[in-house]
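Asks: no letters, just coordinates:
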């Protein structure tokens, strides 16, 4: 193991911020339901007042005053047309301390219910993570595909969905080159869903790797110290994609977030 004190301190701050984020009132641990509107044609969602129906590019919410919903911070009664929210913190509709986030995936609408009183949030003990090791911060190179390649992969909720892959991220471990297929985000950064030899045996069954946007020459730092658990490690109602074919590494990545404290690997 090799270390750099400034990098160690930065990693510690990153880890502390991650714990604060996931354990926040409306962080991943507070998700208690993802309700797909197509499964509720009458618009009555479990434990959520009002009538929620999809209408093309919008969701229509109808509610009475005694439903207790707030829209944009004010008591709501009547009908409103909603688009997608930018996350739980941007949810326009709330119920008490709960935030009801409107989302869309591949044309399908859903409402997510974030409740600060969730059992998962109350039981949270922390994130098990391996201390920073400079040997896991590796030089890499990204080779983009000619165009985005969308493949169907199984998601944590048992449904297959499209995963857009923009190229291959190459790096070496122990003098051997390995590659991961990665998604190119809107800001140019990379995101890869991967498993490794420790998955389910010391680490969660799969994890997320993110890198900054590669340089013009494709070079980028691949820092496994900042590998994160997927949202579905915190709540069963997330729809995280499983690793695509070829994204299971044959060695153990003993770095980054490994599991939730107090929980066995699954």
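Replies: Everything's here; your move. All of these numbers come straight from a predicted model, not from anything done at the bench.
Asks: drop to CA atoms for contacts and neighbour counts, all remaining ones
Replies: Fine.
Asks: residue 129 against residue 258, yeah?
Replies: Yes. Between residue 129 and residue 258 a contact is recorded at 5.3 Å, counting by CA atoms under 8 Å.
Asks: who has more neighbours, these two?
Replies: Shown here are residue 129 and residue 258; by other CA atoms under 10 Å, residue 258 has more neighbours (26 against 21).
Asks: secondary structure class of that one, three-state.
Replies: Secondary structure, DSSP: H, G, I helix; E, B strand; the rest coil: residue 258 is strand.
Asks: just checking, it touches residue 205?
Replies: No. Here residue 258 lies out of contact with residue 205, judged by CA under 8 Å, at a distance of 9.4 Å.
Asks: residues contacting residue 75?
Replies: 65, 68, 69 (CA atoms under 8 Å, 6 or more residues apart in numbering).
Asks: this is the comparison structure:
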């Protein structure tokens, strides 16, 4: 669906030259595949379970699980055990109150159980390395790295950070992220703007977005773009070659956030990860 009217027009200079640019992208892409296929990664999740005050057992995890004002609790029957922070536990174990978007990973056998809070709800997601979704995963297709999609931009901070509520791939679930500002960039003489959220390292940012390729050659719900910290003048680099899929592209057991409405770009960003490979057929 290449449209020259929506592609960067000039061949920009890249640090280290084209060969280095391609090599670094290939390393980035390979690392994403490695993390995605990790034995306890998202592809290993076998169920998502929303906890309440009633102790409930699940077929892919030991114990009866519940939550309440004091946080998450598991009651293990005789012969059942978990490994928590390197120690074997039996009987009743209290995990306490878990912060939003935090996760704990007690283990049992070759598996782990993610105990987490998402959208204000406590959940349990067992992760089994032999899950067919993980063992059948193959490399995710991506557009060939192209320096023309490494764009210069401007960071425009808000006077005060703003809480931004976004939807989720789980119906009825909402996420709240703090946005310190927007990032602006130009494409074919037009200015585009993305609401940005705080990234994992101090000063870094990320954006969730869709564009004219979404649902055609790229995942329909969203893509994620990491943005290094702005420099002293507010300049940023948006390398769309590194736009990647969130876990919801691969499993229905994820709670991924959706982009804010203003982050739909009316152009085709033909860079970064494309549609995920087909999922293994269920038996």
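Replies: Good, I have the coordinates. Please read all numbers here as calculations on a predicted model, not as lab measurements.
Asks: what's near enough to touch the nearest residue to residue 208 of the first structure once chain neighbours are set aside?
Replies: Using CA to CA, 6 or more residues apart in numbering and skipping residues adjacent in sequence, the residue nearest residue 208 of the first structure is residue 193, 4.8 Å away. The contact partners of residue 193 of the first structure, by CA under 8 Å, 6+ apart, come to 182, 206, 207, 208, 209, 241, 242, 243, 244, 247.
Asks: and the residue most central in space within the first structure, how far from residue 68 of the first structure?
Replies: With distances taken as CA atoms, centre = their mean, residue 231 lies nearest the centre of the first structure, 4.3 Å away. Distance, residue 231 of the first structure to residue 68 of the first structure, by CA to CA, to the nearest Å: 29 Å.
Asks: tell me the residues of the first structure aligned with the longest strand that the second structure contains.
Replies: Counting residues, the longest strand in the second structure under DSSP state E turns out to be strand 150-167. The alignment of strand 150-167 of the second structure onto the first structure (TM-score structural alignment) spans residues 137-154.
Asks: the contacts of residue 193 of the first structure: which two are farthest apart?
Replies: 182 and 206 (14.4 Å; CA to CA).
Asks: more neighbours: those two, which one.
Replies: Neighbour count, other CA under 10 Å: between residue 182 of the first structure and residue 206, residue 182 has more, with 27 against 24.
Asks: wait, the more buried one sits on residue 165?
Replies: Yes. Between residue 182 of the first structure and residue 165 there is a contact under CA under 8 Å: 5.4 Å.
Asks: what sits against the residue nearest to residue 167 of the second structure when sequence neighbours are not counted?
Replies: The shortest distance from residue 167 of the second structure to any residue other than its chain neighbours is 4.6 Å, reached at residue 174 (CA to CA, 6+ apart). Applying CA under 8 Å, 6+ apart, we find residue 174 of the second structure in contact with 119, 165, 166, 167, 168, 257.
Asks: residue 242 of the first structure too?
Replies: Here residue 242 of the first structure is in contact with 153, 154, 155, 156, 193, 194, 206 (criterion: CA under 8 Å, 6+ apart).
Asks: any chance of these in CSV, plus distance to residue 34 of the first structure?
Replies: Below are the contacts of residue 242 of the first structure laid out as CSV (distance: CA to CA, whole Å):
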residue, distance to residue 34 of the first structure
153, 19
154, 17
155, 14
156, 12
193, 22
194, 24
206, 21
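Asks: any quick ChimeraX command for the buried ones out of those?
Replies: Provided next is the ChimeraX selection string for whichever of these are buried by 16 or more other CA atoms under 10 Å:
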select :153,154,155,156,193,194,206
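Asks: now the longest helix seen in the second structure: which residue numbers in the first structure?
Replies: As assigned by DSSP state H, the longest helix anywhere in the second structure is helix 18-36. Structural correspondence for helix 18-36 of the second structure: residues 4-22 of the first structure, per TM-score structural alignment.
Asks: please point out which parts of that stretch sit buried.
Replies: For stretch 4-22 of the first structure, by 16+ other CA under 10 Å, it's 8, 11, 15, 18, 22.
Asks: also stretch 224-241 of the second structure?
Replies: Neighbour counts using 16+ other CA under 10 Å place 224-230, 235-241 of stretch 224-241 of the second structure among the buried residues.
Asks: so where do the helices sit in the first structure?
Replies: So, for the first structure - with DSSP H - the helices run 5-22, 119-123.
Asks: export these to a markdown table and append columns for distance to residue 48 of the first structure.
Replies: Listed next are the helices of the first structure as a markdown table, based on distance: least, CA to CA, whole Å:
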| stretch | distance to residue 48 of the first structure |
| --- | --- |
| helix 5-22 | 23 |
| helix 119-123 | 18 |
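Asks: which stretch among those comes nearest residue 36 of the first structure?
Replies: helix 119-123 (21.6 Å).
Asks: residue in the second structure matching residue 230 of the first structure?
Replies: Residue 230 of the first structure maps onto residue 246 in the second structure, by TM-score structural alignment.
Asks: hang on, I meant residue 119 of the first structure
Replies: In the second structure, residue 119 of the first structure lines up with residue 132, judged by TM-score structural alignment.
Asks: number of residues surrounding that match?
Replies: Around residue 132 of the second structure there are 17 residues (other CA under 10 Å).
Asks: next: residue 191 of the second structure.
Replies: Residues lying near residue 191 of the second structure (other CA under 10 Å) number 10.
Asks: distance of it relative to residue 266 of the second structure?
Replies: On the measure of CA to CA, residue 191 of the second structure and residue 266 of the second structure end up 11 Å apart.
Asks: picking that back up, quick check, nearest of the buried residues of stretch 224-241 of the second structure to residue 159 of the second structure?
Replies: residue 230 (16.3 Å).
Asks: surely that closest one and residue 206 touch.
Replies: No. With contact defined as CA under 8 Å, residue 230 of the second structure does not count as touching residue 206 (11.7 Å).
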